[in-house]
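Engineer: Provided below for reference: sequence and predicted model.
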Amino acid sequence: MSYVVLARKYRPKNFAEMVGQEHVVQALGNALTTRRLHHAYLFTGTRGVGKTTVSRILAKSLNCTGPDGQGGITATPCGVCDACRDIDTGRFVDYTELDAASNRGVDEVQSLLEQAVYKPVQGRFKVFMIDEVHMLTNTAFNAMLKTLEEPPEYLKFVLATTDPQKVPVTVLSRCLQFNLRPMAPDTVREHLAHVLAAEQVAAEPGALRLLARSARGSMRDALSLTDQAIAFGGGQLQEATVRQMLGAVDRSHVWTLLEALAAGDGGTVVQTVEALRLQGFGAASTLEEMVGLLQRMAVAQMVSAAAAGDDPDEVRLQQLATVLPPDDTQLLYSLCLHGRGELGLAPDEYAALTMVLLRLLAFRPEAEKKTLKRPSAAPELAAVRPQAVMVSATPGPASPTPTPVSVETIALAPGPGTSDRGLPELPPPSTTATATQVAPPRPAVDKAPPPEPAEPVTEPVAINLDAAGPGLAVSPRHEPAVAPPAAPQASPLPSVPAELGDFWFQLVQQLVATDAVTALVRELALQSCLVAQREGAWQLQVPGATLMQPSTRDRLQAALAAAGHPVRLELAVGPVDDSPAKRLAAAAAARLRDAEDHLRQDPFVQAMLRDFGGKIVPGSIQAL
């Protein structure tokens, strides 16, 4: 007897053996049990998820007579009666399968429908199964519409398609539609383990995971790949041989690339890509593996969960998730996802892979590039992390814990009124209220708490703004109400003085109006606020580190110099309460509110609302 492939040998014979389609099994099972049977069913889904299998099981359920020949319609066909056996072997006269991919014309459909006038010969129902029904022509669809809408009571239609969008709505409206979903890799892996146990084939868990991921939700593809892997491995499934057969990239290379990107090590990235070239691993499969790992890392960073014990990669993934910042994870995921489309455009796909990976390092802020180290150098990295500086708006008794602000300064040199760290000098503790405790800032690379510094160089104190001296132009903003001591709230930092805000707003408006700044330089000017002016230097505060590019800062300095302000810009990350962008947004919101008030007060509009029960659609009013 010839060998039967696994996909055919282990095709489910009843609903209980169906895997991964519980929603379809439950609906059909209840319909068969309660005898609420529709005359036409449409099964949709990708290849290899069980559309034809469900059709055959449904035909057996409708025509099963039981082992004793006295059974009726059932949700659990016996599999031993003549009807069940004939349907499984394709010899049942009243069950007809039509391949619409090769029989797509109106003549073939009319020939099938001519059989509908005759009652079943062997079974209880005639079942017409049309596979890939979307391939039928428009005239063929029109020919079957009337019969599909009102078939004889003994006739059931079962349609299957992988592209339901191509099926006319006139056909869809006549069918009960079920969408068979792609199967999860874990579901496929568990079923493969069950099949291999029945076949008495030894398999490593890593090999099963590779096969389950490569199947992409199709159980038939998974079983076909398993057949190929058994032949390739000589009767065994080992991870190394399966990886070689699939051409999948060794996870060690992917981990090396991710760790090098987290540490900002471009040399290791180039060397690893060259190793992939020498070993023959594909660039597309490399990016595919990276996309999968980055997606799991993003979930681990946003949702705290314990590592899965059955997956050896999970522990390493959790560790790397603490090293790579979440924003870098999202950026790298997007770059790898879109980079797969660039591989075919480049003369050399490995050169394109190198460019895709190095793009993250090119877009990383310069200050972050200088502080990034290898993950093994966590103690050295903690020593150079940006520290937190807290300032209290007014002197007085001890206030609730302030909000820490992580400050990163670019090209910040000491000057008058500044310390050797480039920050404004603070008055001695004697002029302040009580000192507050600083919460450690979020680390850029390592989430482990930093070691205690040798010298308390950033001991935070609350300062009196009047005594801060002329070197720092800041003013307090309104403090929120202080919560009870049992639940203290963080007090905000002092905001920018109105005169500095007005000056910076007018200056930025002038630069934008004359097209002196564009693109990222314009965004830097609009999103930042001027917090301090010193001789020859201005300090800008920006809401995010992505705007702190040295080239962007230099171009803004050049635009300011051309406008008559030859100053050096010092950028720092922190909350921005008053920026040109926020002022423009507030002005636009005010104009919109005035327009809405003007419209509501219009007599004609009021008469329409009162007499005809009209209403103003939210968001439909625009200020001219």
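Structural biologist: Received, thanks.
Engineer: CA only for contacts and neighbour counts going forward, please
Structural biologist: Noted.
Engineer: so how many other residues sit close to the residue nearest to residue 569 when sequence neighbours are not counted?
Structural biologist: Spatial nearest neighbour of residue 569, excluding adjacent residues (C-alpha to C-alpha, 6 or more residues apart in numbering): residue 538 at 5.1 Å. Residue 538 has 16 neighbours, counted by other C-alpha atoms under 10 Å.
Engineer: hmm, who's touching the host helix or strand of residue 292?
Structural biologist: Under the criterion of DSSP states H and E, residue 292 resides in helix 283-302. Residues outside helix 283-302 that contact it (C-alpha atoms under 8 Å, 6 or more residues apart in numbering) are 247-249, 251, 254, 258, 276, 317-318, 320-322, 326, 329-330, 332-333, 336-337, 339-340, 343, 349-350, 353.
Engineer: Residue 410 touches residue 554, doesn't it?
Structural biologist: No. Using C-alpha atoms under 8 Å, residue 410 is not in contact with residue 554, being 10.8 Å away.
Engineer: quick one, which of these two is more surrounded?
Structural biologist: Neighbours were counted for residue 410 and for residue 554 using other C-alpha under 10 Å; residue 410 has more, 17 against 14.
Engineer: for that one, what are its contacts?
Structural biologist: Applying C-alpha under 8 Å, 6+ apart, the residues near residue 410 are 367, 548, 550, 570, 571, 572.
Engineer: Can you flag which of those residues belong to helices?
Structural biologist: 367, 550 (DSSP state H).
Engineer: From the contacts of residue 410, keep the buried residues only.
Structural biologist: 367, 548, 570, 571, 572 (16 or more other C-alpha atoms under 10 Å).
Engineer: gap between the third one and residue 533?
Structural biologist: Between residue 570 and residue 533 the computed distance is 10 Å (C-alpha to C-alpha, to the nearest Å).
Engineer: quick one: common contacting residues for the two?
Structural biologist: Going by C-alpha under 8 Å, 6+ apart, residues that sit against residue 570 and also against residue 533 are residue 539.
Engineer: then this one, side by side with the first:
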Amino acid sequence: MSYIVLARKYRPRTFSEMVGQEHVVQALSNALEQQRLHHAYLFTGTRGVGKTTVSRILAKSLNCQGADGNGGITAAPCGVCQACTDIDSGRFVDYTELDAASNRGVDEVQQLLEQAVYKPVQGRFKVFMIDEVHMLTGHAFNAMLKTLEEPPEYLKFVLATTDPQKVPVTVLSRCLQFNLRPMAPETVQEHLAHVLADEKVEAEPGALRLLSRAARGSMRDALSLTDQAIAFGAGQLQEAAVRQMLGSVDRSHVFRLIEALAAGDGKTVVETSEALRLHGLSAAAALEEMSMVLQRMAVLQAVPSASEGGDEEAATIARLAQMLPADETQLLYSICLHGRTELGLAPDEYAALTMVLLRLLAFKPSASQEKKTLLTRPAPQAAVPASPRPTENPDGRPSVSPQANRGDAPAAPPRPTAPPGRVLPVVEPRQPAPRAAAPAGQGNDVVGVPVRLQPEPLRDTATGVPAVTPTPEGDFWQATVQQLVDREAITALVRELALQAQLVGRDEGHWMLRVERESLNQPASRERLKNALQAAGHAVEISVEVGAVSDSPARRNAHAAWLRQQAAEQIILNDPFVQQMQRDFGAKIVPGSIKPVAKTRE
């Protein structure tokens, strides 16, 4: 006896045997039990999810005669009567399957419809099943519209397609549509376990997990891959053999890559990529597995209670989720998805894989942040003159000790034990920095520079325009940046860094800038901005920190643009002619049509 492949041998023959399509089974079963039968059904879904199977079971339910020959329409066909056995074997005269992929013309459809005028020969209903119905031509669809809308009471249409968007709306409106969903990997794995238990084939859970993932929601693909894996493993399903057959990437490689990316270890990343090349593993599969792991990590980071305790890999994924910040996980996931589309464009997919992995490493934010002060070495408290010492209120804003505000509180003199050095105060705009004469025997090394604390950034809730808190440093920085922009001394990212930055502190040789976005804080941009400042006569070193910004040239420009827009709108609204047109003719001003006139520079 010839061998029957698993996909055909274990094709469901009743609704109770179907898996993963409970919503369709429930609707059809209730309709059959209540005798509420539609004349045309449309089943949509990807390959191997059960469209043809549901059609055959529906035909058996309509024509089942029962084991005793006295049965009627039922949701549970007996499977032993002549109608059920003939439909299963494909020789039932009143059940016709038409493959529209090869019979897509109007002539084939007309030949099928010519049979509609004849009553059933053996069964209770005639059933016309048209597979891949979207392949029919426009004339073929038009030829069947009238019969599809008002068929004889003994005729049922069953249409199946993988692309319902190509089916005309006139056909969709005449059918009762059911969407068969792709099956979850867990559902496929459970069904494979039952099939292999009936076949008495030993299988490792890891091998079934790989097969269920490779099926991509198709039960027929899963059973076909299982047939191939049984032949490859000589009657056994072992994880290593199945992984070799599928070319899948071992999750250990993926875990090693993500761990190296979290640690910024470029050497391990390149070595792991070379290991994938030596083992002949698929580069696309590597990025796919990384995307799946990163997706589970992102879920754990957002919802810690969503941990899958039954998965043996859950502990490792949970550990990796703690190593990476949530924003970096999202970034790596996005780069992996886009990197898969680039593999086919590269001359070597493994070289493309290495570039994607290095891109993941290059876009990883630096772990070492810029220091938030300009201290060159720590200074004891006694060496700093008494000044208002900022603290933090519960709302996060700085406050000053009450004693510091008293005018009668004398400053504590420096003790003899103070280390050599001096303290530079914040320089006011356009004023030379005061130089204090260093005591004899003491050096001129900078001990600390007080940095003026800035309030948190504000946004006008009524207008949505970023609020600006003017500061003396902001006036000076606005003028400096505007000078550089007018001379085109800075462009592109360097100009964006200068416009988005806030000058929070400066002395005669060092300026501290603050930006809100880490992507602007790049070494090359900082170096080019420093060179531009030196060319403009400001021979200083600059440091950039990441934090809240309340006074930057970009914020000032946005606020000024908003003010000009408001002034332009007021001019139009207050114009007597405009008011007369609104009053007499109900005229309305189109939103967004008022634009301020740009000022021309002389």
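Structural biologist: Here it is on my side, so go on. Everything numeric in this text was worked out from a predicted model, so none of it was measured.
Engineer: on that earlier part again, widest-spaced pair of the buried ones among the contacts of residue 410 of structure 1?
Structural biologist: Across those, the longest distance by C-alpha to C-alpha is 12.5 Å; it joins 367 and 570.
Engineer: Quick check: neighbours shared by these two?
Structural biologist: With C-alpha under 8 Å, 6+ apart as the test, residue 367 of structure 1 and residue 570 both reach 409, 410.
Engineer: quick one: the strands in structure 1?
Structural biologist: Assigned by DSSP state E, structure 1 shows strands spanning 40-44, 95-99, 126-131, 155-161, 176-179, 529-534, 537-542, 568-573.
Engineer: looking at those strands, which is closest to residue 27 of structure 1?
Structural biologist: Comparing these by C-alpha to C-alpha, strand 176-179 comes nearest, at 9.2 Å.
Engineer: what does residue 544 of structure 2 align to in structure 1?
Structural biologist: Using TM-score structural alignment, the partner of residue 544 of structure 2 in structure 1 is residue 571.
Engineer: Distance of its match relative to residue 303 of structure 1?
Structural biologist: 32 Å.
Engineer: One more: residue 1 of structure 1?
Structural biologist: For residue 1 of structure 1 relative to residue 303 of structure 1 (C-alpha to C-alpha), the value is 54 Å.
Engineer: who has more neighbours, those two?
Structural biologist: Shown here are residue 1 of structure 1 and residue 303; by other C-alpha under 10 Å, residue 303 has more neighbours (9 against 3).
Engineer: quick one: the more buried one from residue 319 of structure 1, how far?
Structural biologist: Counting by C-alpha to C-alpha, the gap from residue 303 of structure 1 to residue 319 of structure 1 is 14 Å.
Engineer: Could you do residue 327 of structure 1 as well?
Structural biologist: For residue 327 of structure 1, the distance to residue 319 of structure 1 equals 16 Å [C-alpha to C-alpha].
Engineer: Residue 220 of structure 1 now?
Structural biologist: 36 Å.
Engineer: if you count what's nearby, which of those two comes out ahead?
Structural biologist: Higher neighbour count among residue 220 of structure 1 and residue 319: residue 220, with 20 against 16, using other C-alpha under 10 Å.
Engineer: Apart from its neighbours in sequence, what residue is nearest that one?
Structural biologist: residue 48 (4.7 Å).
Engineer: Could you report the neighbour count for the one you found?
Structural biologist: Residue 48 of structure 1: 21 neighbours (other C-alpha under 10 Å).
Engineer: gap between it and residue 89 of structure 1?
Structural biologist: Residue 48 of structure 1 is 19 Å from residue 89 of structure 1, by C-alpha to C-alpha.
Engineer: quick one: which of the buried ones among the contacts of residue 410 of structure 1 is nearest residue 163 of structure 1?
Structural biologist: Closest to residue 163 of structure 1, out of all of these and judged by C-alpha to C-alpha, is residue 548, at 47.9 Å.
Engineer: any idea what that closest one aligns with in structure 2?
Structural biologist: With TM-score structural alignment as the criterion, residue 548 of structure 1 matches residue 521.
Engineer: Residue 24 of structure 2 contacts residue 177, correct?
Structural biologist: No. Residue 24 of structure 2 lies out of contact with residue 177 (C-alpha under 8 Å); the separation is 9.9 Å.
Engineer: re the thing from before, how close does the helix holding residue 292 of structure 1 sit to structure 2?
Structural biologist: On superposition with structure 2, the mean distance recorded for helix 283-302 of structure 1 (mean C-alpha distance after the TM-score superposition for structure 1) is 1.3 Å.
Engineer: quick one, what contacts the aligned partner of residue 528 of structure 1 in structure 2?
Structural biologist: Superposed on structure 2 with TM-score structural alignment, residue 528 of structure 1 falls opposite residue 501. For residue 501 of structure 2, the contact set (C-alpha under 8 Å, 6+ apart) comprises 513, 514, 515, 516, 549, 552, 553.
Engineer: can you pick the most crowded of the residues you listed?
Structural biologist: residue 552 (28 neighbours).
Engineer: Touching, that one and residue 473? I think so.
Structural biologist: No. Here residue 552 of structure 2 does not reach residue 473: they are 9.7 Å apart, not a contact under C-alpha under 8 Å.
Engineer: Mutual contacts of the two, please.
Structural biologist: residue 503.
Engineer: what's residue 92 of structure 1 in contact with, if anything?
Structural biologist: 83, 86, 122.
Engineer: Look up how far residue 85 of structure 1 lies from it.
Structural biologist: 8 Å.
Engineer: cool, and residue 504 of structure 1?
Structural biologist: 84 Å.
Engineer: Mind checking which of the two has more residues around it?
Structural biologist: Neighbours were counted for residue 504 of structure 1 and for residue 85 using other C-alpha under 10 Å; residue 504 has more, 21 against 17.
Engineer: What does that one correspond to in structure 2?
Structural biologist: Residue 504 of structure 1 maps onto residue 477 in structure 2, by TM-score structural alignment.
Engineer: Next one: its match relative to residue 536 of structure 2, how far apart?
Structural biologist: Residue 477 of structure 2 sits at a distance of 13 Å from residue 536 of structure 2 (criterion: C-alpha to C-alpha).
Engineer: The match of residue 548 of structure 1: what's it in contact with?
Structural biologist: Contacts of residue 521 of structure 2 (C-alpha under 8 Å, 6+ apart): 497, 515, 544, 545, 546.
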